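Participant: Okay, predicted coordinates and the sequence, questions at the end:
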Amino acid sequence: MSEVNMTLGAAKKVDNSALPADNGNPFVGAGPAYEAPFLEALEPALSDLAKYGIKVVANAGNTDTETLYKIVCRMVKEKELNIKVAWISGDEVLPAITDALHLGTSTFKNIYTGEVLSSWEFKPIYAQAYLGGQGIAEALSLGAQIVICGRVADASPVIGAAVWYHGWHRSQLTELANAFIAGHLIECSCYVTSGNFSGFKVLDSTSAGWADIGYPIAEISQSGKVIITKQKATGGAVTVDTCSAQLLYEIQGPWYFNSDVTAVVDEVWFEQIGPDRIALNGVKALPPPPTTKVGITARGGFQAEAMYFMTGLDVAEKARMTEAQLRKSLSPYSDRFSLLAFSVLGVPALDADSQNAATVVFRIFAQARKSEDIAPPKFLRPVMDNIMQAYPGGTFHLDFRLGIPKPYLEYYVTLLDQSRVHHAVHFDGKTTTIPPPPLTNVYPERQPSQPTTALPIDLAKFGPTQHVPLGTIVHARSGDKGSDCNCGFWVRQGVEYAWLRNLLSVDTIKLLLGKEYDTSRVPKIEIERFELPNLRAVHFLFRNLLDRGATSTSSVDFLGKNVAEYLRARYVNVPVKFLARGKL
């Protein structure tokens, strides 16, 4: 369940509770605050679940877990099936946040920006904590066949299932850490089976192909040994590279935190033990932190956007002309905007053989605290009215719906002591409380980082080079966490890794980021780096690269997934001998 799901679910939960919304305008996404598609998948499977005793754990409750639980119970009853259902509570923590602020026991510093909650300019409407897997394990132990959760950590369903099945104790940190990484590997559905994979082209020449990429399966033994595989007779693949991609996705550094355990990933490696079967190795374990992550949602205001199409020559000048004209036309109203941004999306192909290939998008984006401040007469109309004095070929997009103000949400991420989370299982008319972890460890605010490799080699020693895109031989995967973005790079051969770890220093990555590394941005962009030698990987955390996060950012790359592809497209000097080994 992504942070986008959480923020949208929070607004729906508040609106469904009939609380007044800011500016008297309820959030346009009103509807179920749970994940309704879960029911579409569950309903046709219920008979087989009952017949074979298959257990299901899902975090589809989002912000309305109890309601989803009641619906599932009703579905089971209507089909006259003997399936027992439990639900997990404790993730709703706004009262705990409010009480601690009032008592002065915590400032609730934003883990991304460093600001404190009392200085945040937005009013919280909802807060959700990330729960571990112990509640799920308890529900299964009590006899539940379906367990409905809200905001558990993405890997917690897998942790909970493994703890229940193997009867692990909370002190078995190594086993918990392996289950945690197994959960991380399969939490994003088809990502580990070749979805969002920079080596996707290789699948085009295989019998598996691109279509109908199969869902992943994690096999977890009593000792914590993990094997990742997938459904038979489906597309995609499970390889060392696809698993490396997913491991590197959305981590923040060598320490990977969960409410149950901390997994240390800097020595992880994968082994291909059969077709579409990968063994996980090298996971180390430490106690969990005493805190858990909390996402706080607030109403940010309203936003609108419009687009022009620019074709052929002089796009940069056409864009400058249009921006100057629109800033003038919008000036009577723009002092009420909280943000006004102009951007060019794409570059026209050289000597393009079609008009589409020669065309890019010019995007105008605005935000304001009140809907009336970017109403069509104050934003969309001036933007469209510019057409008669526009650049040669001036053409705007005829879909004006994006130009109508729509609400957006702000998201604030902080930490809450696990002792203040009332984690509980509701099953068979009884409530069972899940205590916080008995053993924890306090970690530094910043993870270990090394700006350059500890084993420097002069890049000239790798021989003659060719100036080509980094992604010619280098894989990458990136993703968002609030306003932060992470990006992991890896190569296929050990000798290539000696080059990669020497090439990709913090200073080099700043150059590759180009204009994205905006030193004037507040809060400022900071970069952290660590190496995963067993994966032949270098990982970067880009703090505050994504503006304010997925639901409020002005960027079209609101999930941070295209950062990796942008960086792979940047040109570097690659040793010719590596290019001879073959391109990705």
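Facilitator: Good, I have the coordinates.
Participant: all contacts plus neighbour counts: C-alpha atoms, from now on.
Facilitator: Noted.
Participant: Specify the next element, helix or strand, located C-terminal of the strand or helix carrying residue 242.
Facilitator: Assigning secondary structure by DSSP states H and E places residue 242 in helix 240-248. If you walk from helix 240-248 toward the C-terminus, the next helix or strand you reach (DSSP H and E) is strand 255-257.
Participant: what about the helix or strand that residue 367 is a member of, distance to the chain center?
Facilitator: Per DSSP H and E, residue 367 falls inside strand 359-368. Distance of strand 359-368 from its chain centroid, counting by CA atoms, centre = their mean, to the nearest Å, is 24 Å.
Participant: quick one on the thing from earlier: list the helices and strands the helix holding residue 242 packs on?
Facilitator: helix 173-186, strand 269-274, strand 475-481, strand 484-490 (3 or more CA pairs under 8 Å, 6 or more residues apart in numbering; DSSP states H and E).
Participant: on that earlier part again, quick check: buried residues in the strand holding residue 367?
Facilitator: 359, 360, 361, 362, 363, 364, 365, 366, 367, 368 (16 or more other CA atoms under 10 Å).
Participant: Put this next to the first one:
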Amino acid sequence: MTAIRIGNISGFYGDRLGAAREMLDGGPVDVLCGDYLAELTMLILAKAQAKDPEAGYAKTFLAQMRDVLADCVARGVKVVSNAGGLNPAGLAAALEELGTGARIAYVEGDDLRGSLDAIVPAVAGKLVSANAYLGAWGIAEALAAGADVVVTGRVTDASLVVGPAAWWHGWARDDWDALAGAVVAGHVIECGPQATGGNYSFLDEVTDRRYPGFPIAEVAAGGSSVITKHPGTGGLVSVGTVTAQLLYEIAAPAYAGPDCTTHFDTLSLTQDGEHRVEITGVRGTPPPPTLKVALNDAGGYRNTMTLVLTGLDIQAKAAFAEQLLFEVLGGRDRFAEVDVRLLRFDHPDAASNAEATAHLRITVKDPDPRLVGRAFSNATMELALGGYAGFHTTTPPSAESAFGVYRPAAVPREAVTQTVVLPDGSRSVVADPPGVSDGTSLPLDVSDVPSLTSAPTGPTTRAPFGRVVGARSGDKGGDANIGVWARTDEAYAWLRGFLTIDRARELLGPEAAELEIEVHELANLRALNVVVHGILGDGVASSTRPDPQAKGLGEYLRSRVVDVPEALLEGGPE
């Protein structure tokens, strides 16, 4: 049977609207899929639904379908998306109203707000959102019943590829290796152009600087896949760009999902031609007995003001400003939480005014919006004439904003009922996989991991870490991961000896000094995955870091100057 060609048209809620038309018209595809549900998005959709019960889904997907759905039906191209968010039935109804004749199905059962009793750890009170991560079989069953479009709530991102592939190839629920192969393909294309040269460390490798074409996964009957993009589109598909995305937002190599456990340390990547990377050898085992759950609470209210400091005595000016401001406000203890960060961008004897500035970023949080609203931001203005020399702010005084707190949890599989509503209106409960495991160990022989080359010896020189390695970082709730990979066997041999837990903590600086850090090896990718627990606090909606999703953390790590073997530096040391 021929491979199924699945093209991604969205990596997040707010991604490129034109991607659907570009994917449909750019070349042959069998399925359009799109991911719209980041953890933060569930909070955004919950707020929208609180104002309007008919809302709660990703409206950008509906806009894309207005443009392409009639053509998809005419060409026999299926559409699969998690844009249903908290209201997949509402999105299905809105798609029906487009009048294209498309047969619409939807998957539900992930929303646990009506019954929180089975969630571990136990939760109390009323959550803003509580969603289990469902798998792919509801999607597969809907396609088998003749659906042209399948919309879901919170399924795993990879399920948007696994479901169509399982339907197309007729896989069984215990075809673990094939399912795991599709999970890997789905993980690569779920974030759109991040697989095709977007956000890539080695910018010099991306010679076509047009906006990258969105990725396509060609998934074969055995679960192997080829990652590619349409001809004539920008960007790059290489072993490097695919490696970067494989390392994005994972933890241990045993990647537990609702349909199988995928072992990222078993796969192999091969360049299969220009802009084509083949993924083979993925092994899978049964999934764990629980499903992941994403919880969002209403955390209260927050406000931030940023004071600009210029020239000399930056630290003294910052300390003076902080002291004066909290005197005006009546003390720090009036607020539930205070976060003050001095961000140093300044240079001595700067060539321009802008290069002589630093920022004092002050954030306050509290359940009472009155405390952190204009009462806080207006108070900063009292320093305008009575504070430090050169006082000004980056913005005028602002009002408070609500924030959410993300918490990961789990729920027994038997406590969740996944239901697919077919185009004829009939409902079907989706069966669980035939077996589960602890999701951690691989009862297979993985001794075929490539033997490691010896690390280079000889003189070293001080150079940025990123001269030798690439990195990609991201968030999972309050944790961040940094996937770090090398491009040669020699560089990886050095990397795995160099980047220990203690070295990672040292290079990441003071904010990681007291945090739990893990380092996982993926020798098959010449990579290490560094997981930093708690660096993002209670998740992106609550984090007070300037980079709340840790998107730049990997590039910061690459910028650190370390002792590098001269043999690894192209052309010798600079």
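Facilitator: Everything's here; your move. Because the structure is predicted, anything quoted here is derived from the model rather than measured.
Participant: Please convert the helices and strands packed on helix 240-248 of the first structure to TSV, extending it with mean neighbour count and distance to residue 329 of the first structure.
Facilitator: As requested, those are exported to TSV (neighbours: other CA atoms under 10 Å; distance: least, CA to CA, whole Å):
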stretch	mean neighbour count	distance to residue 329 of the first structure
helix 173-186	26	49
strand 269-274	15	57
strand 475-481	25	35
strand 484-490	27	34
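Participant: Tell me the residues of the first structure aligned with stretch 6-15 of the second structure.
Facilitator: Aligned by TM-score structural alignment, stretch 6-15 of the second structure corresponds to no residues of the first structure.
Participant: Check stretch 476-484 of the second structure too.
Facilitator: Going by TM-score structural alignment, stretch 476-484 of the second structure sits over residues 481-489 in the first structure.
Participant: Just the residues contacting the matching stretch, thanks.
Facilitator: Outside of stretch 481-489 of the first structure, the residues within contact range by CA atoms under 8 Å, 6 or more residues apart in numbering are 3, 112-113, 245, 248-252, 411-413, 474-480, 537-550, 560, 563-564.
Participant: rewinding a little: quick check: which of the helices and strands packed on helix 240-248 of the first structure is nearest to residue 131 of the first structure?
Facilitator: Ranking these by distance to residue 131 of the first structure, with CA to CA as the measure, places helix 173-186 first at 12.9 Å.
Participant: mean shift of that closest one relative to the second structure?
Facilitator: Averaged over the aligned pairs, helix 173-186 of the first structure sits 0.3 Å from the second structure after superposition, using mean CA distance after the TM-score superposition for the first structure.
Participant: what helices or strands is that helix leaning on?
Facilitator: Using 3+ CA pairs under 8 Å, 6+ apart: helix 173-186 of the first structure touches helix 156-166, strand 216-220, strand 226-230, helix 240-248, strand 262-264, strand 284-286.
Participant: What span of the second structure is stretch 188-198 of the first structure aligned with?
Facilitator: Taking TM-score structural alignment, stretch 188-198 of the first structure hits residues 191-201 over in the second structure.
Participant: give the contact list for the spatially most central residue of the first structure.
Facilitator: By CA atoms, centre = their mean, the mean C-alpha position of the first structure lies nearest to residue 480, the distance being 4.3 Å. By CA under 8 Å, 6+ apart, the residues touching residue 480 of the first structure are 250, 486, 546, 549, 550, 559, 560, 561.
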